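In: can you look at this prediction? I've put the sequence above it.
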Amino acid sequence: MIKVVRGNPTPEELAAALAVVQARAAATAAAGTGAPRPRAGWSDPARIARGALPRPGTRTWARTYWPG
């Protein structure tokens, strides 16, 4: 379902926008890539905290940087 939130498009503008959305959906369906691609290693959030995190204690404030 498509909903116009702002503005007052003409029927021609609305038809053009709908044609683009339908063409994009048809191209995606034709490609057959329904499964998500695996995440690249550099964008994996788990890589940021691979090492042990600093434990609270003396001078903890000095170790509040991203490990790595």
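Out: Thanks, I have the structure now.
In: use CA for all of it now, contacts and neighbours both
Out: Fine.
In: element containing residue 22, please.
Out: Element membership for residue 22, per DSSP states H and E: helix 11-31.
In: check it against this one:
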Amino acid sequence: MSAEEPLFRVVRGVPTAEELAALIGAIVVRSRPAVAPARVNPSVWARSGRPAGTALAAGPGGWRSAGLPR
């Protein structure tokens, strides 16, 4: 591909400058590699409402034991 050759071309219709800008923006975003979101450590306040280190009991009566102190 030479420097004079366009990267893409419109084959039908007459897009506005805004439509071309939206198309180019979409192409740029899709061509970038996906980045995994950074893990956020929960705040002290959020951790205070979670059970400390033990998994909740599954099975009969599990819902009851989930609300009882350990």
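Out: In hand now; what should we look at? Every value quoted in this text rests on a predicted model; they were computed, and no experiment measured them.
In: overall similarity of the pair, as a TM-score.
Out: TM-score for the superposed chains, counting by TM-score structural alignment, normalised by the length of the first structure: 0.39, backed by 30 aligned residues with a C-alpha RMSD of 1.9 Å.
In: that older thread, just the buried residues of the helix holding residue 22 of the first structure, please?
Out: By neighbour count with 16 or more other C-alpha atoms under 10 Å, helix 11-31 of the first structure contains no buried residues.
In: so which elements touch it?
Out: The contact analysis (3 or more C-alpha pairs under 8 Å, 6 or more residues apart in numbering; DSSP states H and E) places helix 11-31 of the first structure against no helix or strand.
In: what's in contact with stretch 18-36 of the first structure?
Out: By C-alpha atoms under 8 Å, 6 or more residues apart in numbering, no residue outside stretch 18-36 of the first structure reaches it.
In: mind running it again at 10 Å?
Out: 2, 12, 13, 15, 16, 17 (C-alpha atoms under 10 Å, 6 or more residues apart in numbering).
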